[in-house]
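**Q** This is the structure alone, sequence omitted:
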């Protein structure tokens, strides 16, 4: 009963050896050479190579095999994961330095996207009790991202996600919100106090990188409200130091 799984695992291992052999040959290689380097019988290599070409992991040109689009996507995904891991580590470091959960978000294709959150048992993140995408008018992350958009893009977003009362402290109407966004300083922290969640205050720092609107933010319990702006300034200083020494991938 175990023979089929064992055979399947063996096939996967042999296919991986072929992929590794192809990856080592940027100028391409013929089946015979790949079979030899992977330690496979030629008929087995032919069968696996045809399958890998069919699935898009390899492509064949003039009798030579090269990595295909599917394999390149895997490589790109690996680089993407590495960038994400780097950003997560960075947020965790700032969480520990500042003593507050740290959030990283971008505005992409008309949507608010929270990409990473670093929190801990001692400093938990705000519970997403109302969808962050739909309530950008009520939390610091959304307000910060919307403040970076042009007027047309802001109005488009608010047409899709109308202003609504989330707590007694939430801005009441679209016009009042637009005026607030227009008054927001270009590189000033954006602060909200209990507008998204009662008992919580938040501050977000705008990040400028090309045409992408991005933000990093912190949240604190309301009884620590006096810490909010100093902590936000500390985060802003850390971000400035980072951007001064390396290029951060906004999209991660």
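**A** Looks like it arrived, so ask away. Quantities reported herein were computed from a predicted structural model and do not represent experimental measurements.

**Q** drop to CA atoms for contacts and neighbour counts, all remaining ones
**A** Fine.

**Q** which stretches of this structure form strands?
**A** Under the criterion DSSP state E, the chain contains strands at 58-61, 64-67, 102-108, 111-118, 190-193, 200-209, 212-221.

**Q** Can you convert those into TSV and add a column each for distance to residue 183 and mean neighbour count?
**A** TSV is the format used below for the strands of the chain (distance: least, Cα to Cα, whole Å; neighbours: other Cα atoms under 10 Å):
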stretch	distance to residue 183	mean neighbour count
strand 58-61	54	18
strand 64-67	52	21
strand 102-108	20	22
strand 111-118	21	19
strand 190-193	11	23
strand 200-209	14	24
strand 212-221	17	25
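
**Q** take the one below as the second:
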């Protein structure tokens, strides 16, 4: 049987890296499933990966046996429950690695610093370092919110296609957390365009009255992540924003480099 170009390329990469080809392929399939929304058919995986159906079927059967994938009644495959424990542990570790960078943000801006991930259709906060001010903002680590009312949500969705954003908003709805919350898809998409244009996102009293938040995505992060600072609107003024945003962007770049490097020591 002729070997596909994708398979040949995979074999060459594995040989060069000293890795195990079946493991690399299995993790690649899991990531492709996540990119597709968590549920796919074998033919879709074959088309996107370039792997032959028998190979994919064998890998998926192993993943099902291990609990990392499950087969639905409609014969399609979905991400399995055992991944949840791995994801939660990884998120906690990610937060640990981020803390020194968030501490620098607090030192240089004076405001509470947060890190958040996009988990499904929700924003989850995975790390925080509080401000030293007596009046400061607290967001509990582990808290989940909808993206449309937060600065980190805007930062995380700014790189998504408009159709994907509309589909997410249709699933979650756009309830108003305050009178300032954006509650229509068109206005939210316009806000995302502004984020792309200016390079940062603002939550201006949209999640909580009296609180202003500035957020930027972590570029090239292994998982979709954003960092932010939040504080009283009276302190996070237009003048403060011009000072804080470059610091946010610099810390995001440094955090990205730390997350992409090998081992936790690089985050120090």
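**A** On my side now, so go ahead. Quick caveat, the model's predicted, so the values are computed rather than measured.

**Q** Got a TM-score for the pair?
**A** The TM-score (TM-score structural alignment, normalised by the length of structure 1) is 0.58; 173 aligned residues with a Cα RMSD of 3.3 Å.

**Q** Could you save the strands of structure 1 as JSON lines and add columns showing distance to residue 18 of structure 1?
**A** Converted to JSON lines, those look like this (distance: least, Cα to Cα, whole Å):
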{"stretch": "strand 58-61", "distance to residue 18 of structure 1": "10"}
{"stretch": "strand 64-67", "distance to residue 18 of structure 1": "10"}
{"stretch": "strand 102-108", "distance to residue 18 of structure 1": "38"}
{"stretch": "strand 111-118", "distance to residue 18 of structure 1": "35"}
{"stretch": "strand 190-193", "distance to residue 18 of structure 1": "53"}
{"stretch": "strand 200-209", "distance to residue 18 of structure 1": "40"}
{"stretch": "strand 212-221", "distance to residue 18 of structure 1": "40"}
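
**Q** Which one of those lies nearest to residue 13 of structure 1?
**A** When the strands of structure 1 are ranked by proximity to residue 13 of structure 1, the top entry is strand 58-61, at 15.9 Å, counting by Cα to Cα.

**Q** Can you name every helix or strand that that closest one contacts?
**A** helix 42-54, strand 64-67, helix 69-98 (3 or more Cα pairs under 8 Å, 6 or more residues apart in numbering; DSSP states H and E).

**Q** residues in structure 2 aligned with stretch 37-47 of structure 1?
**A** Mapping stretch 37-47 of structure 1 onto structure 2 (TM-score structural alignment) gives no aligned residues.

**Q** Tell me which of the helices and strands packed on strand 58-61 of structure 1 is the most buried.
**A** Mean neighbour count (mean count of other Cα atoms under 10 Å) peaks for strand 64-67 among these, with a mean of 21.

**Q** Compare the strands of structure 1 and give me the one nearest residue 80 of structure 1.
**A** Closest approach to residue 80 of structure 1 among these (Cα to Cα): strand 111-118, 12.4 Å.

**Q** And that closest one, how far out from the chain middle?
**A** With Cα atoms, centre = their mean, to the nearest Å as the basis, strand 111-118 of structure 1 stands 7 Å off its chain's centre.

**Q** Which stretch of structure 2 lines up against it?
**A** Residues 122-129 of structure 2 are where strand 111-118 of structure 1 lands when matched by TM-score structural alignment.

**Q** which one in structure 1 is aligned with residue 103 of structure 2?
**A** Residue pairing (TM-score structural alignment): residue 103 of structure 2 is matched to residue 92 of structure 1.
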